[in-house]
Structures are given as structure tokens and as C-alpha cells.
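J.: give me the fold of what follows.
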Amino acid sequence: MTTLTKRRDFLAANSGKRAPMPGFVLLVNPRGDGDPMMRVGYTVTKKIGNAVVRNRIKRRFRALARDVLPTSGVRGADHVLIGRSDAITRDFALLKLDLTRALAKVAR
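T.: Here you go, the predicted model:
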């Protein structure tokens, strides 16, 4: 699993499937290039909070991705987690459950 870094990859993921949850919005865009590698990106806007809050949310998202994506992620797709304000206070177990549900919703 690699990390998205280029803006064009984030913009391309925006045209994929979307699954809103209380703590985040999940975007999944199949690349269609034949590569089974999953890529993941994280974004949190300044509306959510200062740099400390945004970085804490991104750390939580990285831990979520490490736990859930290897088993439930879509192969050969880009996954983007967009942070919402509830991501900082929501229990980690609930975030994990939300990500599993979002991936199941997108896989349909």
C-alpha cells in the first residue's frame, strides 16, 4: 500500500465512488491500470482545526488504513479519506467500523 502525494491523484479520486460517514468521507476510484496495488491518501481542511488537530486526525486515519485496508480495501484503486470534525472525538473502534462499512458500500 502506497500513499498518494500528487494533487492530480486526489482530483482523480474525486470522480470515483463516495461513502460519507460521521468521521470522514471515503472516496474510492479504481485506476484500471492493471496494478493490484492499493494507494491511500488523507486530507483534512483548515476548517476542521489548527495544525495539531489536523495532524492528529491524519495519524488516526493512517492507523485506520493500516488496520482495515489490507483486508477490506478495493484492489487496484485509490482510497482517499477526507476528515470531518467528528474524526477527532469519535472512538477509534467506531471509526474502524465506519471504514469497514464504507468499503462494503463502495464495493457494491
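J.: hey, let's count contacts and neighbours off CA atoms from now on
T.: Fine.
J.: tell me what the lengthiest helix in the chain is packed against?
T.: Assignment by DSSP state H gives helix 51-72 as the longest helix of the chain. Applying 3 or more Cα pairs under 8 Å, 6 or more residues apart in numbering; DSSP states H and E, one finds that helix 51-72 contacts strand 39-43, strand 77-83, helix 92-107.
J.: which residue is the nearest non-sequential neighbour of the residue in the chain sticking out farthest from the centre?
T.: Distance from the C-alpha centroid of the chain peaks at Gly34, with 21.3 Å (Cα atoms, centre = their mean). Nearest residue to Gly34, sequence neighbours excluded (Cα to Cα, 6 or more residues apart in numbering): Gly76, at 7.0 Å.
J.: I'd like the structure of this one too, to check against the first:
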Amino acid sequence: MTPPEAPVDGSIACPGTNPPAVSLRLETLAKRTDFLRAARAKHVAMPGFVVQMRRRTPDETPDADLVRVGFTCSKKVGNAVARNRAKRRLREIARLTLPQLGQPGCDYVLIGRRGATATLPFSQMQTDLDRALTRLHRSAE
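T.: Predicted coordinates for the structure are as follows:
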């Protein structure tokens, strides 16, 4: 089988609407202190998860344009398999949504909910994250 011909003009053969698999401006939270700071900030509860958003002070990170995100699921969500599945789904909706809707200089924490994060339709979770971010950004102004 012969592969399809590449466009001569240098354009992309199959332009898609999906963001790249790796975003250069999205960083994962790892330190407990970052999660604790976000816990004291604004939050919005949605059916499948809770989103916390916190604006960083300029002296916290060297790059002020960075969007950072963290994920957590307690043991209430279920056993390790259920928690990992819930976090995978949260990571994917964050990867698809935060590069476009996340504000530079903010930390976001997505918290999984028992019985919902792993079972809700993926499209509903994406829509819920869009609505949650809109609410958080509107209240932060």
C-alpha cells in the first residue's frame, strides 16, 4: 500500500481540532503546600469533580505565564484502580481544556468525586470543566 501524498504547499495533511498531546505551558503540581494553598482558594463543585483555582503571587514561580494543575482523589472514590481511572479522566479533560481556557499565573486542582468521576460521560465532564472555569474566572475579576 502506498502512503498518501504530502501536500506540496507545506500545509498539514489532516488538520485537527485537538490540542497537541503535550502542552509546553501546562505543569503538574507536586508539592503538598501547593495543594494546601489551592484548598484555601475559590472552588466550584460540579457533578463529576471539584475545581479549585488560585492565583499565584509573582514571587512563587520564575515563570508567571505558567498554568499549573494538580489532580487528587481520596480513598472515598474507591480502590486504587478506581482512583487511577478517575485521575486519568481528570488529566485528559485538563489537557484538552486548560491550554485554551486556563489563565496564566493560576493553579488549578481537580478533585475526583465518589461514583461520578469514573462513570460520567466524558463530553459532560468537558462541558462541566468549561462552565466551572468560566465561573471561577468571572468571580476572580
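J.: work out which residue lies at the spatial centre of structure 1.
T.: Structure 1, centroid-nearest residue using Cα atoms, centre = their mean: Leu81 at 2.4 Å.
J.: sorry, back to before: now, of the helices and strands packed on helix 51-72 of structure 1, which is deepest in the fold?
T.: Among the helices and strands packed on helix 51-72 of structure 1, strand 77-83 has the highest mean neighbour count (mean count of other Cα atoms under 10 Å), at a mean of 25.
J.: and Gln103 of structure 2, what's its match in structure 1?
T.: Alignment note (TM-score structural alignment): Gln103 of structure 2 maps to Val74 of structure 1.
J.: one step back: dump the helices and strands packed on helix 51-72 of structure 1 into TSV; add distance to Ala65 of structure 1 as well.
T.: Below are the helices and strands packed on helix 51-72 of structure 1 laid out as TSV (distance: least, Cα to Cα, whole Å):
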stretch	distance to Ala65 of structure 1
strand 39-43	8
strand 77-83	9
helix 92-107	9
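J.: out of the ones you listed, flag the one nearest Leu26 of structure 1.
T.: Within those, the stretch nearest Leu26 of structure 1 is strand 77-83; the backing value is 4.9 Å (Cα to Cα).
J.: just the residues contacting that closest one, thanks.
T.: The contact list for strand 77-83 of structure 1 (Cα atoms under 8 Å, 6 or more residues apart in numbering) reads 4, 10, 13, 23-32, 36-45, 48, 57-58, 61.
J.: pull out the buried residues from those.
T.: 4, 10, 13, 23-31, 38-44, 48, 57-58, 61 (16 or more other Cα atoms under 10 Å).
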